[in-house]
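[1] Return atomic coordinates for the entry below.
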Amino acid sequence: MIGAVVTRALPTNSAHPTRKRHVGSSGKPLHPWSIVRRKQWRCSRDRCRAVGYDPSDSLDDENVTSSVSDALAFPEMIATYEEDAGIQTKYRNWRIWIFAMIWLSYMVYYLTRGSFTYAAPTMVKDLGWSLKEVGRITTVFPLMYGCSKFASGVLVDVLGSRTILALGLVASGTINILFGTQSALLTLAILWGANGFFQGFGGPSCAKLLTTWYPSEQRGTWWAAWTTSNNVGGFIVPLMVGSISSTAGWRVGMTTPGVIALVAGVIVYFGVRNKPKSVGLPSPHEKSYSKQDSDRSPAQDESNASPSDIVFKYVFPNRAIWALAFAYFFVYIVRQGMVSWSHFYLMAEKGIPDAAQASATVSGLELGGLVGAMVSGWLSDKVQGHRIRVVMGYCLGLVLALLAFRFAPSGNQAVNAFLVAAVGFFIYGPQMLIGLIGAELSHPVAVATGNGLLGWIAYLGAAFAGEPLAILVNQFGWKYYFLGMISCCALPIILLAPFWNARKYEDVC
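    This is a model prediction of the structure:
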């Protein structure tokens, strides 16, 4: 081992035949000062290794024994690396806490988003409505939600994630509570439209926090794990609101998620921190965690950018954001096209006799999507952040899955269920990753705004999957439905090909 102390016995004719002395690698006796320096170095080496650094990787025997000052310089090095170890521990704890906050908050957003859907059957009976009134209320939600995604992104970049994330929860919770006290159709439609607007505050806020707190090489995994919150929320809300509405009435069913959202909003406001700097930590984008770097931030020089600068200087001129936005548009057509029409296709073409069985088969879309999103995030980290390549690969896989779904033999429900899950696997990967890529290819001061723009255009794609696809099926048949869906899978590959190597904002601007 470099720098090790070597002991050799003296010759037998020495005056002290049993005494040993310290010698260097050349065999010459060491000066007493060198022995002291070596002992200091060995102690320093062990302490450095304890915090994950081995100085023997960069120092040789001559460097160690050259001067007393070399040995005495190690305590400063040790202090630096021990400080790094403390920072890493603090960072790990804060990352776990921040992730818990954004995961739970987004899950609660889904509780107040889906509450009306599962309270509506009881409302219809109680208020003497038909499905027509329910349809009018539900129509205003996606319109307001899509518009809110872009506007809330600007607000997040200006006011900070913590404020907007908590405000959205408190506002949505309050609206759910007020909804449970009203009966007039117009009032309820206005309230539900306002809920759609404040629901848009969640996604951009969480996207900003994920890009601020987590390094690029880990972000895909963290982002994918965060997206599971909507699956969990979507699973809980029908059980909670549906059971409460049937036993205690729809008004209590609406009020319960509202109260939960109010409590969650308060916890988020006091528990979340916008940046690592606010708790004395360096930016995760810095390779060094030394003290002198702790005040650095990629956006330090432009942290006070105005909303107009954010939109017109950093977002609109960004070619990659627009390419991602239109790729998102087509991905959402495929996603919503499967959600809205695949059960009709199963009944019309695959021999499934009733809507219940078709719906059960289509439920595999979400299960496959959950696995696909997690795998895509993990895989995008493994390929060193080349996430666009993963999206393009998933789109190609989606083409193959849709073709298999189209030409699979009818009558075999197990095969159809597997193919629906496979389609979901390849849909939800790009859906998750495009939002993450948009955050990474945005200027640091415009992450939420860029993410909001993507969400807005994506929901336009979801709307396009409604009546236009219905017309396509009614006039031309299912063959052209699949032709349109496969075309929508191919277009993102073409749009994203120019950005094959892009991983960060500097690669595209």
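[2] From here on, just use CA atoms for contacts and neighbour counts.
    Will do.
[3] any idea where the strands of the stretch 1-150 of the chain begin and end?
    6-9, 20-23 (DSSP state E, counting those that start in this stretch).
[4] can you give me the helices for the stretch 151-300 of the chain?
    With DSSP state H, counting those that start in this stretch as the criterion, the stretch 151-300 of the chain has helices at 161-179, 185-199, 202-213, 216-248, 250-271.
[5] Of those helices, which is nearest Ser308?
    helix 202-213 (17.7 Å; CA to CA).
[6] any idea how far the residue nearest to the spatial centre of the chain lies from Val445?
    The chain has Trp223 as the residue nearest its centroid, 2.1 Å off, counting by CA atoms, centre = their mean. Between Trp223 and Val445 the computed distance is 19 Å (CA to CA, to the nearest Å).
[7] Leu104 now?
    In terms of CA to CA, Leu104 sits 25 Å off from Val445.
[8] one more to put side by side:
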Amino acid sequence: IQTIAANLNLDPSDSEHMKTILSYASHWDAWKWCFWLPACLAVCGALWLYVGLRDDPRSVGLPELPGTHTGKSDAKGGKTPSRGKFLKAMVWTNRWIWTLCIANIFVYVMRMGILDWGPKFLTEARNMSIEDAAWSVGAFEIFAIIGTIFAGWATDHIFHGKAHRMCFVCMALAVVFMGIFIMFPGLPIIVSTLFLAMAGFFIYGPQALIGIASANHATKEASATANGLAGIFGYFGSFVSAIGIGIVADRWGWNMVFYIIIAVGILGALTFISMWMAPRDGYARSNKFYEEQEAIDGLHEGESHESK
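    Have a look, this model is predicted:
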């Protein structure tokens, strides 16, 4: 109890604070399971992926998905451009990939800001017990699972595969529910938790769909590079969230933290809406790239014949 009181900057002899101290003491040493359980689940997931995952439909005797032809020549002895040229065309100079990367920063700042700092905010600013705070953040995650599935369904059935449009809708609605959550602190715990959970319902959609949109725009031949690039930007957002929110909370209080999270969500929504008219994938871009390369190769071959 003395250690917990010291960590919380509380006086253990103060009877008003004893309830808080004892509440934290009841969870003493339980924090280790917060690491053991995810680690075990990660190992099980890795084994499942290693055993069950396949490279593409052809590796299990299935035909390629319609509309995913990249224009790459399959003719025996046919020339293909270098991998570097293809990545440059489909990833490094593809403005839709970079737009998704920038949007991923805002998504991760908003998502991790709530997930990492939510329990501390709820206990300090909303005076919840640690149990109520844990259940509130747990509801946030449960709704996030449902919201991710819904976002995938809506992308296919409402937006016809244009994931960036669903991302905009999700970010906008996440901002709305976060705004209600922070603007009305006097709501009952259940209602307040519901609004926080609805924010989770919508914020996890873009987190999942950005990877899909990146893969679609880079095509199957460069999807890994595009996803890796988007992931780097996402983890940069996590870093900013982890460091920045703590500094803001110490200097300007928790309300300012959530005002900033809402502002970040608005920036994310604006980033997504900037690509509203983008195509659903990059296969037309890939076909054009290969056609241009074939024309260039044909021109070079003609010049070499003339020189001979």
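[9] Please name whichever of the helices of the stretch 151-300 of the first structure is nearest to Phe326 of the first structure.
    Once those are compared by CA to CA, helix 202-213 is nearest, at 18.0 Å.
[10] The closest one aligns to what range in the second structure?
    On the second structure, no counterpart of helix 202-213 of the first structure exists by TM-score structural alignment.
[11] which other helices and strands contact that helix?
    When contacts are defined as 3 or more CA pairs under 8 Å, 6 or more residues apart in numbering; DSSP states H and E, helix 202-213 of the first structure sits against helix 74-127, helix 131-159, helix 161-179, helix 216-248, helix 413-440, helix 447-464.
[12] got the contact list for it?
    95, 102, 105-106, 109, 149, 152-153, 156, 160-162, 164-165, 168, 219, 222-223, 274-276, 283-284, 435-436, 439-440, 447-449, 451-452 (CA atoms under 8 Å, 6 or more residues apart in numbering).
[13] which among those end up buried?
    Among the contacts of helix 202-213 of the first structure, those classed as buried by 16 or more other CA atoms under 10 Å are 95, 102, 105-106, 109, 149, 152-153, 156, 160-162, 164-165, 168, 219, 222-223, 274-276, 283-284, 435-436, 439-440, 447-449, 451-452.
[14] Distance to Ala119 of the first structure added to the helices of the stretch 151-300 of the first structure, as CSV?
    Below are these laid out as CSV (distance: least, CA to CA, whole Å):
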stretch, distance to Ala119 of the first structure
helix 161-179, 11
helix 185-199, 13
helix 202-213, 23
helix 216-248, 6
helix 250-271, 5
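[15] Please identify which of the ones you listed is closest to Ala85 of the first structure.
    Of the helices of the stretch 151-300 of the first structure, nearest to Ala85 of the first structure by CA to CA is helix 202-213, at 17.5 Å.
[16] ok and that closest one relative to helix 131-159, angle-wise?
    Interaxial angle of helix 202-213 of the first structure relative to helix 131-159 (axes from the mean of the first three to the mean of the last three CA atoms, to 10 degrees): 30 degrees.
[17] picking up where we left off before, tell me the most buried of the helices and strands packed on helix 202-213 of the first structure?
    helix 447-464 (a mean of 26; mean count of other CA atoms under 10 Å).
[18] Can you name every helix or strand that that helix contacts?
    So helix 447-464 of the first structure, by 3+ CA pairs under 8 Å, 6+ apart, packs with helix 131-159, helix 202-213, helix 319-349, helix 413-440.
[19] Pro307 of the first structure is nearest to which of those helices?
    Of these, nearest to Pro307 of the first structure by CA to CA is helix 131-159, at 6.4 Å.
[20] Can you name every helix or strand that the closest one contacts?
    helix 74-127, helix 161-179, helix 185-199, helix 202-213, helix 447-464.
[21] ok, 10 Å please
    helix 74-127, helix 161-179, helix 185-199, helix 202-213, helix 307-309, helix 447-464 (3 or more CA pairs under 10 Å, 6 or more residues apart in numbering; DSSP states H and E).
[22] and the angle for the first one with helix 161-179?
    Angular relation of helix 74-127 of the first structure and helix 161-179 on a 0 to 180 degree scale: 20 degrees, by the same axes, to 10 degrees.
[23] which position in the first structure aligns with Trp252 of the second structure?
    Under TM-score structural alignment, Trp252 of the second structure pairs with Phe476 in the first structure.
[24] whoops, Val109 of the second structure was the one
    So, by TM-score structural alignment, Val109 of the second structure is matched to Ile333.
[25] residue contacts, its match?
    Going by CA atoms under 10 Å, 6 or more residues apart in numbering, Ile333 of the first structure touches 339, 458-466, 469, 484-485, 488-489.
[26] same deal with Ile434 of the first structure?
    With CA under 10 Å, 6+ apart, Ile434 of the first structure has these contacts: 321, 324-325, 327-328, 331, 387-388, 391, 428, 440, 451, 454-455.
[27] Reformat those as CSV; add distance to Ser172 of the first structure.
    As requested, the contacts of Ile434 of the first structure are exported to CSV (distance: CA to CA, whole Å):
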residue, distance to Ser172 of the first structure
Ile321, 29
Leu324, 29
Ala325, 27
Ala327, 30
Tyr328, 26
Val331, 28
Arg387, 33
Ile388, 34
Val391, 33
Tyr428, 26
Glu440, 29
Asn451, 21
Leu454, 22
Gly455, 19
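[28] between the residues you listed, which is closest to Thr174 of the first structure?
    Gly455 (24.3 Å).
[29] what sits against that closest one?
    145-150, 153, 200, 203-204, 325, 328-329, 332, 434-435, 449, 461.
[30] That one matches what in the second structure?
    With TM-score structural alignment as the criterion, Gly455 of the first structure matches Gly231.
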